[in-house]
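A.B. asks: got a predicted structure plus its sequence, pasted below:
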Amino acid sequence: MTNPTLDAYQQIFGMACLVGRSSGYKGTAIELQLQLQYDLSFYLNNVPPVTVMGQTSPSVADSSVTPVLGSWNLVWGPALLEENNDGVADNAVFVAQCDAVAFPGGPVMPAYVVAIAATNPDSLYDWEAEDFSVSQVVNWSTYNPSDFSPSGYNGTDPYISLGTATGVSNLLKLTTASSAAAPGTTLEQFLSSVQPAVDTAVIFCGHSLAGALSPTLALYLTEQKTLKAFDLTLVYPTAGATPGETHFASLFNSTFPVLPSGWEPQSLPYQSWNTMHWNNLDVVPHAWQKQDLQQIANLYGHSPNFGTAATLSVLQSLAMLDSSRSGAVYTRIQNSSLSGTLQHSDGGSAISVPPQSLKDYVEQLFIQHVEMYSGIPADSSNPEVTGLILPQPLPKPAYPKLVPGVSSVTKAELIERIVSQIIGWISSHALSALKPVLEA
């Protein structure tokens, strides 16, 4: 087979995009797991059949996919968490394997990819328990994913946010369903049991929430010696918020150098390993480092609408307060910014720049946080936009199908949900700040 059109970095990011499809649906936990598994059967080989959809044998990736993405096999998962039985996926993960990946500036070698899902905008649990839970921290030196609690910051040990600690714990607790690949196993059990070929890499990737979880999980499993069978461990996080403070960032950076020994550096902005790549117009990776949080209210220009400007200013102030409350100084792991471009329309509807409303702001946020990384196809009134990592989105099935009981979620619904989540978060934090005054 000839080399795929996407390089290794883009292939790995493509896996993060695929696991993120779990955010596009509503249903029970098993329905959502089967839907993601069915979707993966279009892109990956050896996905166990989803019998309710009429599949009777393991999948063969569609012929439109392999020339672009390469030939990858599903070997574990997908596994999915629906914490509150509210019809949405909170976390999702799968592992894929390829016999020969051509690493730019490095060798051709087999690789396993642990792909972790981004924040589900429709998941209140994601927002509250994992994304926004940063006012308390967990000591990394004593962190046990099965039994942990926040503690006071001592200024010397590495610490991660309570939200990051919760997310990693959730991923490690997941057990694959009977219908999935490697059924009845946890991710840690699977990775510790793998007997890979000589000179095999394992790569952790994820976008948004998973841009914080993937480096943290990779570091945890490295320290636990779970990955000792692999010759090389890499991380490719994107668009992630800051997982921890200064000492944690230093620990990650020293454990995972930007370039493996003997590999040649590459010229394109997205081409570096163990580096969090982020769009400089993306709000999410501006959290939770103080100097970056100070930019979020006016990232798309100062709103001329008083109410919108005030709301964004309050959002920024409350985020900064939460970030500083524990005393830990949130610090990005090694990272590289990518140059985004402001968009003035969304599939035919205009987006005001600067934002006239909170909806304008969130629509721009959604584009910059999701679509700018993977490209925006042309429509009747706009030319295509080349993505910061993928030139254009991965091929899609011509006739997508839904598992019985599953419904799809539209982009408009997700944007509406983000607006309501932001307003709710501001309201709850404002009331919390006012409570001592009201009780006095």
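C.D. replies: Cool, got the structure.
A.B. asks: only C-alpha atoms from now on, for both contacts and neighbour counts.
C.D. replies: Will do.
A.B. asks: for this structure, what's the longest helix?
C.D. replies: helix 411-439 (DSSP state H).
A.B. asks: strands of the protein, start to end?
C.D. replies: 25-26, 73-81, 91-102, 108-116, 137-139, 159-161, 201-207, 232-238, 276-279, 335-338, 345-346, 349-350, 407-408 (DSSP state E).
A.B. asks: and the angle from the longest one to strand 108-116?
C.D. replies: The one in question is strand 91-102. Here the directions of strand 91-102 and strand 108-116 differ by 170 degrees (axes from the mean of the first three to the mean of the last three C-alpha atoms, to 10 degrees).
A.B. asks: what is strand 91-102 packed up against?
C.D. replies: helix 8-19, strand 73-81, strand 108-116, helix 162-173 (3 or more C-alpha pairs under 8 Å, 6 or more residues apart in numbering; DSSP states H and E).
A.B. asks: also this one, for the comparison:
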Amino acid sequence: MFQNPGSGVADNAMLVACSDVTFPDKTVKKMVVVAIAGTAAESTFDWTDEDGAGGGKGTAITGVVSWADFLKTPTEIPASPPAADEAYISVGTATGLCTLLGMVDSSTTPKQTLVEHLATSEADILVVTGHSLGGALSAALGLYLAQTGAAPGIATTYVYPTAGASPGNDVFAQTFAKVLPAVPGPVAWQSWNLDIWNTLDVVPQAWGTADADPTIRTLNNVNVIYGNVDRTPLPPNAVATPADVAALSSRLLGWSQGSQVTYTPVQGASFPGQTVHFVPERRGSLVGLPVRVPPHDSIGFAAQALYQHGMAYSDVVLAGMTPLPQDKNALVSGVERESLTELLNYFATLFGSASRVEEPDRVEAAE
């Protein structure tokens, strides 16, 4: 775990696990899984320094780091100016990778970094996975481990990123596809080396700058992703994109274009999203917030986006599976689980919106 100085949350976390796994064809293989946590919901460090969506300057996105230089020595030092036809990652991606590569497992003697651990690991398959911020970082970390030969005792490396933003530019995405070829499955989420994304999730739309097209990932989809209209004059009965949302997407688009590289998503596989009219507090809860489609304000937009970026994935991927046992363990003393309302109001503050939702506005879903 990593906690930035002054932070009150775990800003980054990573787990390494090893087990024998039985595959559908009944073969048993030893698998090492490196799982990377997504954005800590109330981590200003994550949003500003790694995701790049928070703050007012966007330096985590406007700045880029040479991938060739990073492979030699992990660094957060930006290239200026970036050269044509070379692979680059965002400064935010580089910051996250440096953090992960610098983490030490204090339970081992001697203490080990991830690379030190993998250097002596023996297994059949290495899987690097993560969601959201973890999706972008798992794609980049998996490529780093593969290109540096960090796990000589493991024959095969796969990545399984979900809902990740673009870690780098077009040449980086091409390098990813060459080193880690796609292994498509019967459905999107049963694939290797592909970023699994929900077509109604705004996060994977970053940081592409292509024209709006619902079949690809680009920031130009954000304003219209939930059925709003962002042109004038507004057609009859249409709902305009909330002003705060339009301002935010414009700012993010400007940062991406200001990087002087063409941010490009790594190869991906999508599943069709479905808008909801009620966003539960957590999966399976009857308490939450009603939302209008299309959203009429930034809070409604954020609530829909929060569902599409989180619960929509588990609702699709885990459909038909035996539910996991409910965790009945008490939270660590001093730790509280954020409510949906707290998250929405935190996001509003982070992105400069004046909109707020009050706790009493939560309602129970109709049964």
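C.D. replies: All right, it came through fine. Just so it is clear, the model here is predicted, and its values are computed rather than measured.
A.B. asks: can you give me the TM-score here?
C.D. replies: Between these two chains, after superposing, the TM-score reads 0.82 (TM-score structural alignment, normalised by the length of structure 2); 323 aligned residues with a C-alpha RMSD of 2.3 Å.
A.B. asks: returning to what we had before: now the helices and strands packed on strand 91-102 of structure 1 as JSON lines including distance to residue 223 of structure 1 and mean neighbour count?
C.D. replies: Converted to JSON lines, these look like this (distance: least, C-alpha to C-alpha, whole Å; neighbours: other C-alpha atoms under 10 Å):
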{"stretch": "helix 8-19", "distance to residue 223 of structure 1": "23", "mean neighbour count": "23"}
{"stretch": "strand 73-81", "distance to residue 223 of structure 1": "22", "mean neighbour count": "26"}
{"stretch": "strand 108-116", "distance to residue 223 of structure 1": "17", "mean neighbour count": "23"}
{"stretch": "helix 162-173", "distance to residue 223 of structure 1": "14", "mean neighbour count": "22"}
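A.B. asks: can you add distance to residue 431 of structure 1 and give these back as a markdown table?
C.D. replies: Rendered in a markdown table, the data for these read as follows (distance: least, C-alpha to C-alpha, whole Å):
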| stretch | distance to residue 431 of structure 1 |
| --- | --- |
| helix 8-19 | 36 |
| strand 73-81 | 30 |
| strand 108-116 | 34 |
| helix 162-173 | 21 |
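A.B. asks: ok now do the nearest residue to residue 300 of structure 2 once chain neighbours are set aside, which residues does it touch?
C.D. replies: Closest residue to residue 300 of structure 2 apart from its sequence neighbours, by C-alpha to C-alpha, 6 or more residues apart in numbering: residue 291 at 5.6 Å. Contacts for residue 291 of structure 2 (C-alpha atoms under 8 Å, 6 or more residues apart in numbering) come out as 276, 277, 278, 279, 300, 303, 304.
A.B. asks: what does residue 291 of structure 2 align to in structure 1?
C.D. replies: Under the alignment (TM-score structural alignment), residue 291 of structure 2 maps onto residue 351 of structure 1.
A.B. asks: distance of the spatially most central residue of structure 1 relative to residue 242 of structure 1?
C.D. replies: By C-alpha atoms, centre = their mean, the mean C-alpha position of structure 1 lies nearest to residue 207, the distance being 2.4 Å. Separation of residue 207 of structure 1 from residue 242 of structure 1 (C-alpha to C-alpha, to the nearest Å) stands at 12 Å.
A.B. asks: now residue 157 of structure 1
C.D. replies: From residue 157 of structure 1 to residue 242 of structure 1 the distance is 17 Å (C-alpha to C-alpha).
A.B. asks: reformat the contacts of residue 291 of structure 2 as JSON lines; add distance to residue 183 of structure 2 and neighbour count.
C.D. replies: Listed next are those as JSON lines, based on distance: C-alpha to C-alpha, whole Å; neighbours: other C-alpha atoms under 10 Å:
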{"residue": "276", "distance to residue 183 of structure 2": "31", "neighbour count": "16"}
{"residue": "277", "distance to residue 183 of structure 2": "35", "neighbour count": "16"}
{"residue": "278", "distance to residue 183 of structure 2": "35", "neighbour count": "20"}
{"residue": "279", "distance to residue 183 of structure 2": "33", "neighbour count": "27"}
{"residue": "300", "distance to residue 183 of structure 2": "37", "neighbour count": "23"}
{"residue": "303", "distance to residue 183 of structure 2": "33", "neighbour count": "26"}
{"residue": "304", "distance to residue 183 of structure 2": "31", "neighbour count": "27"}
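A.B. asks: which of these fall in helices?
C.D. replies: Going by DSSP H, the helices hold 300, 303, 304 from the contacts of residue 291 of structure 2.
A.B. asks: now which residue in structure 2 aligns to residue 88 of structure 1?
C.D. replies: With TM-score structural alignment as the criterion, residue 88 of structure 1 matches residue 9.
A.B. asks: residue 360 of structure 1 too?
C.D. replies: In structure 2, the residue paired with residue 360 of structure 1 according to TM-score structural alignment is residue 300.
A.B. asks: how about residue 222 of structure 1?
C.D. replies: For residue 222 of structure 1, the aligned residue in structure 2 is residue 146 (criterion: TM-score structural alignment).
A.B. asks: can you count the residues close to that match?
C.D. replies: 19 (other C-alpha atoms under 10 Å).
A.B. asks: list the contacts of the closest residue to it other than its chain neighbours.
C.D. replies: Nearest residue to residue 146 of structure 2 in three dimensions, chain neighbours excluded: residue 157, at 6.8 Å (C-alpha to C-alpha, 6+ apart). Residues in contact with residue 157 of structure 2 (C-alpha under 8 Å, 6+ apart) are 125, 126, 127, 128, 142, 146, 180.
A.B. asks: cutoff 10 Å now
C.D. replies: 31-32, 124-128, 142-143, 145-146, 151, 179-180, 192-193 (C-alpha atoms under 10 Å, 6 or more residues apart in numbering).
A.B. asks: that older thread, overlap in contacts, residue 207 and residue 242 of structure 1.
C.D. replies: Contacts common to residue 207 of structure 1 and residue 242, judged by C-alpha under 10 Å, 6+ apart, are 213, 276.
A.B. asks: distance of the residue nearest to residue 300 of structure 2 relative to residue 363 of structure 2?
C.D. replies: 11 Å.
A.B. asks: state the distance from the alignment partner in structure 2 of residue 149 of structure 1 to residue 305 of structure 2.
C.D. replies: Per TM-score structural alignment, the equivalent position to residue 149 of structure 1 in structure 2 is residue 77. Separation of residue 77 of structure 2 from residue 305 of structure 2 (C-alpha to C-alpha) stands at 32 Å.
A.B. asks: more neighbours: which of these two?
C.D. replies: Set side by side, residue 77 of structure 2 and residue 305 show more neighbours around residue 305, with 20 against 15, by other C-alpha under 10 Å.
A.B. asks: for residue 98 of structure 2, see how far away the more buried one is.
C.D. replies: For residue 305 of structure 2, the distance to residue 98 of structure 2 - C-alpha to C-alpha - is 29 Å.
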